[in-house]
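Student: below are the sequence and a predicted model for it; my questions follow.
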Amino acid sequence: MVTSLLYVLALNIYVYFKQEYLMMSNASDFAVQKQHQQYSIVEYIGYNGGGTCGYCHKEEANPTNIGMWARSLSVSHYNELLDRGIRRSGKYLYKPMIANTCCPQYTIRLDVNSFRLSRAQKKVLRRMNDFLQKDVRPNERQKITEYNVVKKKTERSTISSNSQVKRVQDNEEKIPLELRKKGRKKKVLRQERAFQKMRDKGINIMEAQRIRREKEESRRRTLNSFIITYSPETFKHKLEVRLVDVNSSQFYETFQESFKLYEKYQTTVHHNASCNRNGYRVFLADSPLFSDEKGGSKSMALGSYHQQYYLDGRLIAVGVVDVLPRCLSAKYLYYDPDYEFLTLGTYTALREIAFTQELAKERPQLHYYYMGFYIHSCQKMRYKKCFRPSDLLCDRSFTWVPLEKCLEMMERYGERIEAFAPDAPVAENCPIESVRCLYKMNILSYQILLNLPDFKETETFMEEYARIVGPVAREMLLYRN
């Protein structure tokens, strides 16, 4: 998710580029006219950040991200940028600098084809279903009772454990090592006896284990099995999930309603009283994305959407997502704090995973769910590691590494890890002379641009741009004036 700091930054950049907008629009018009082809056009901004961190609220002396402004951006190119640690906030593209920021941010993704529900996630789904079917709500008296029971148990166990600690410490050395290991061996011995019985009966152990795993898998409930269909005869509440294209008339018809919900969420949850319609539009409504997918036979187009959750006709949550060639990228969520008891953050994430699973049926290559950034030191972000199996992006090789391995490295070496895959080769970059530029309505390589008599290079960011963006810099247009 995007921090409030980036929200302010994006708004400021929007105001700064108001005058540039007309010039960029002309460049975009030129691109469209040329063989009716639309181009990805970006303008490099450079280092940004500093000030107060949006996660730990500490003061940051150094720039914390590198930014670009996107006039237009194809879904394919944005997918490539995501895989180099670059995300968008409105039309502002940014890449966190792990070496500088106090709260290192790592791109995290989930393969929805391998997703397995945890016990806690099943509980969230059941709570929602109980509410929809039976209007079951949290019982404050029950909460208090449960708290008192837990408190008494904790007090008893503390008193008991304090008196036992010394006994254990005094007696531990008197217990033979073999006896201490005995408890750990019991499970292994039981397993070994079971294997021996199978051998005596001529049963193939490997095959028996495979069959058992398949049976357990068949009994495992899928995410889709928890998403129930509304029945007016038996349900107390009706939940509707609507997918709205940000460029559609339906989006503009619901704009005010969505903004009011966002305003309530920001003021209540984040205590941000400076919300306004323009800021909301820049942050969550404006999108530079366009679809460059070949063929129009798919049921829905790739691009930017708002997933709106209506409860009994009332908007209670909105998930802002980008549907890309290889993934669904979750950008932001805001919800009605009155329904916090439904754990809407987790519930909507599960619905987005289910949605990605449906998309994968039509587009098999689209089977990843990107959850933004994982921040190990931020307690509010740690919930993302509960969606498994997930991967984190190595910031040097831009290869994906299993989350479990990354967590082990962070626990051992600290959370600032610039290479989760230290043995992998460094990621490919774009040669600076091959960077594709847009200059005075002409498309040309940087090498040719340097030889133009009316162009004088005064900037020093080209190598940095080529390194950050990578091979896709050969295809996108870097706006130069």
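Tutor: Yep, that arrived.
Student: hey, let's count contacts and neighbours off CA atoms from now on
Tutor: Will do.
Student: look up how far E217 lies from I205.
Tutor: Going from I205 to E217 by C-alpha to C-alpha, to the nearest Å gives 18 Å.
Student: who's more crowded, those two?
Tutor: Between I205 and E217, counted using other C-alpha atoms under 10 Å, the more crowded position is I205 (14 against 11).
Student: what's near enough to touch the more buried one?
Tutor: Going by C-alpha atoms under 8 Å, 6 or more residues apart in numbering, I205 touches 195, 198-199.
Student: tally up the residues packed near F195, please.
Tutor: Other residues near F195 number 16, with proximity taken as other C-alpha under 10 Å.
Student: my error: substitute A194 in the last question.
Tutor: Using other C-alpha under 10 Å, A194 has 12 neighbouring residues.
Student: list of residues touching the helix or strand Y94 falls within?
Tutor: Taking DSSP states H and E as the criterion, Y94 maps to strand 92-96. Residues from elsewhere that reach strand 92-96 (C-alpha under 8 Å, 6+ apart): 10, 13, 64-70, 85-88, 104-105.
Student: and the next helix or strand past it?
Tutor: Counting by DSSP H and E, what follows strand 92-96 is strand 106-111.
Student: would you mark the buried spots in that following strand?
Tutor: Neighbour-count burial for strand 106-111 flags 106-111 (criterion: 16 or more other C-alpha atoms under 10 Å).
Student: longest helix in the chain, please.
Tutor: Longest helix of the chain, by residue count under DSSP state H: helix 140-172.
Student: so what's the gap between that one and the chain middle?
Tutor: Averaged C-alpha coordinates place helix 140-172 at 39 Å from its chain's average position (C-alpha atoms, centre = their mean, to the nearest Å).
Student: got another one to weigh against that:
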Amino acid sequence: MDLEEHEGEELAYIKSTRCGYCHQQKPVEKSWALESVSKLMKDKGYCNSSSITFDGEELSFQRYEQLIKQGWRRSGSFMYKPDLLRSCCRQYTIRTNYEMFVDDKYYNKSNKKSIRRFYKAMEMGINTATGSLLDMYTQKDKKGRFFSVLLPNSFTMDKFQLFKRYQMSIHKEKESEINEYSFYNFLCNDPFPEVTKRREYVDWKKVNQQWTSGEIGKELLDLQGPVHECYFIDNKLVAIAVLDILPTTISSVYFIWDPDYAHLGLGTVSAIREIVMTKLLEKDHYYMGFYIPDCEKMVYKAKFGGEIRNFADDESLEWVKMLDVDHLMKDGLLRVFAKTQDGEKLAEVTEKMYGVEGCRDAEALDSFRVISKTCIFPTPSIIPGLDTSSL
């Protein structure tokens, strides 16, 4: 993507001394994206976490959808794209859909067990042994313990209290670090002016009548923008899936759940439900955020199949199947793939494209410099997936 497409957006390249994934705990040499870079930076310290960013105050749903396909994500209204070449953790955009999940055999014994255990515990009255995934989603039993509703991405104290419990229990944050403002800014704020407009035309009552009945209609199919899918068990709020429903995709922003219900495997259940939701709402793909092959907290995304964004020169190979490449990525190094000459196989071309062996460009070499304090840094001339030549 050329920078011309970001005209009017003030980009900033940020190097951070903190990483929420590895917490600077890898062996130092494993923090670098390539072997040639690791050799260059030997004894220079741990690789920083680097991203190019901008404040997305006014984005259309279409524009944001275009951005996530190029490796961008949002935190509230803050937009960021990790620099895969200069970050301690390689964050690949990952997406899947119903067909890839089922046809590539990722709906396997383990995932089936997770779904069946959940529906059995919820007393939903659904034959999980013979029913299809789609049937499980659309067949509703009002006598069951579980239901979910789609709500605007607005702030409520119930949502905030659940968020606080989740962050303290699962992510070990201190209570003093969590406040209402940070929750709002992270999971209720958004960069979409269309959200204000939709208050005039979205009938949430009709949306949820269709949602809870399993009878998908126009109101549900036309719904776009950020939503909170709120999970209730025995009429208690136990989880929230924060989702962006976009023109052709559904993007997962965050998922929080009550630690008291950890035995239900709600993370796996929600991902499978959202894959099915993507099909029912006639979307092409379900975006799961970032996949980090050597991060314990992020490898679970591989069990839903799909494909990852590939930043090679070959535009016909923008995405590569997890089925074909995941086994090559476990060491955590940056991987970029191209087709072989016969077009039948994939070849790894990362060092050829991004390696620094024999590089004499002082500015390029300086872009890997380790900083000791988070700061805005000069934008490197080469960032995978972004043409910075006009910056």
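Tutor: Perfect, thanks for sending it. Predicted, not measured: the structure shown is a model, and the values here were computed from it.
Student: TM-score, when you put one on top of the other?
Tutor: In this superposition the chains share a TM-score of 0.68, using TM-score structural alignment, normalised by the length of structure 2; 298 aligned residues with a C-alpha RMSD of 3.4 Å.
Student: so the longest helix of structure 1 matches what in structure 2?
Tutor: Aligned by TM-score structural alignment, helix 140-172 of structure 1 falls on no residue of structure 2.
Student: repeat that for stretch 335-345 of structure 1.
Tutor: Under TM-score structural alignment, the match for stretch 335-345 of structure 1 is residues 257-267.
Student: and stretch 367-385 of structure 1, by the same measure?
Tutor: By TM-score structural alignment, stretch 367-385 of structure 1 lines up with residues 284-302 in structure 2.
Student: ok so, going back, reformat the contacts of I205 of structure 1 as TSV; add secondary structure.
Tutor: Below are these laid out as TSV (DSSP: H, G, I helix; E, B strand; the rest coil):
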residue	secondary structure
F195	helix
M198	helix
R199	helix
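Student: which of these sits closest to K331 of structure 1?
Tutor: Taking C-alpha to C-alpha as the measure, K331 of structure 1 lies nearest F195 of the contacts of I205 of structure 1, at 49.9 Å.
Student: aligned against structure 2, show me the partner of that closest one.
Tutor: Counting by TM-score structural alignment, F195 of structure 1 has no partner.
Student: burial count for the residue nearest to L5 of structure 1 when sequence neighbours are not counted?
Tutor: Among residues not flanking L5 of structure 1 along the chain, G54 sits closest, at 5.5 Å (C-alpha to C-alpha, 6 or more residues apart in numbering). By the criterion of other C-alpha under 10 Å, G54 of structure 1 has 15 neighbours.
Student: what's G54 of structure 1 aligned with over in structure 2?
Tutor: Using TM-score structural alignment as the criterion, G54 of structure 1 maps onto G20 of structure 2.
Student: distance of its match relative to N48 of structure 2?
Tutor: Taken as C-alpha to C-alpha, the span from G20 of structure 2 to N48 of structure 2 is 12 Å.
Student: and D260 of structure 2, by the same measure?
Tutor: The gap separating D260 of structure 2 from N48 of structure 2 is 36 Å, by C-alpha to C-alpha.
Student: neighbour-wise, which of these two wins?
Tutor: Each of D260 of structure 2 and N48 has its neighbours counted (other C-alpha under 10 Å); N48 has more, 26 against 11.
Student: for the more buried one, give its distance to C375 of structure 2.
Tutor: To C375 of structure 2, N48 of structure 2 is 11 Å away according to C-alpha to C-alpha.
Student: repeat for E282 of structure 2
Tutor: Separation of E282 of structure 2 from C375 of structure 2 (C-alpha to C-alpha) stands at 42 Å.
Student: can you pull out the helices in structure 1?
Tutor: Secondary structure of structure 1 (DSSP H): helices located at 4-16, 18-33, 75-82, 119-134, 140-172, 177-200, 205-219, 249-253, 255-269, 277-280, 344-362, 403-413, 446-450, 462-469.
Student: just name the most buried of these.
Tutor: Ranked by mean neighbour count under mean count of other C-alpha atoms under 10 Å, these are led by helix 75-82, which reaches a mean of 21.
Student: what span of structure 2 lines up against that helix?
Tutor: Using TM-score structural alignment, helix 75-82 of structure 1 lines up with residues 61-68 of structure 2.
Student: mean distance between that stretch and structure 1 after superposition?
Tutor: Superposed on structure 1, stretch 61-68 of structure 2 shows a mean distance to its aligned partners of 0.8 Å (mean C-alpha distance after the TM-score superposition for structure 1).
Student: list the contacts of that stretch.
Tutor: 73, 93, 192, 194, 224-225, 246-247, 249.
Student: now the two most distant members of those residues.
Tutor: T93 and E194, at 25.0 Å, using C-alpha to C-alpha across the contacts of stretch 61-68 of structure 2.
Student: picking up where we left off before, next, the angle helix 75-82 makes with the strand holding Y94 of structure 1.
Tutor: In terms of direction (axes from the mean of the first three to the mean of the last three C-alpha atoms, to 10 degrees), strand 92-96 of structure 1 departs from helix 75-82 by 20 degrees.
Student: what's the angle between strand 92-96 of structure 1 and helix 462-469?
Tutor: 80 degrees.
Student: which of the residues in strand 92-96 of structure 1 are buried?
Tutor: Buried positions in strand 92-96 of structure 1, judged by neighbour count with 16+ other C-alpha under 10 Å: 92-96.
Student: that strand against structure 2, how far on average?
Tutor: Mean for strand 92-96 of structure 1 is 0.7 Å (mean C-alpha distance after the TM-score superposition for structure 1).
Student: can you tell me the closest non-neighbouring residue to L359 of structure 1?
Tutor: Of all residues not flanking L359 of structure 1 in the chain, L366 sits nearest, at 6.7 Å (C-alpha to C-alpha, 6+ apart).
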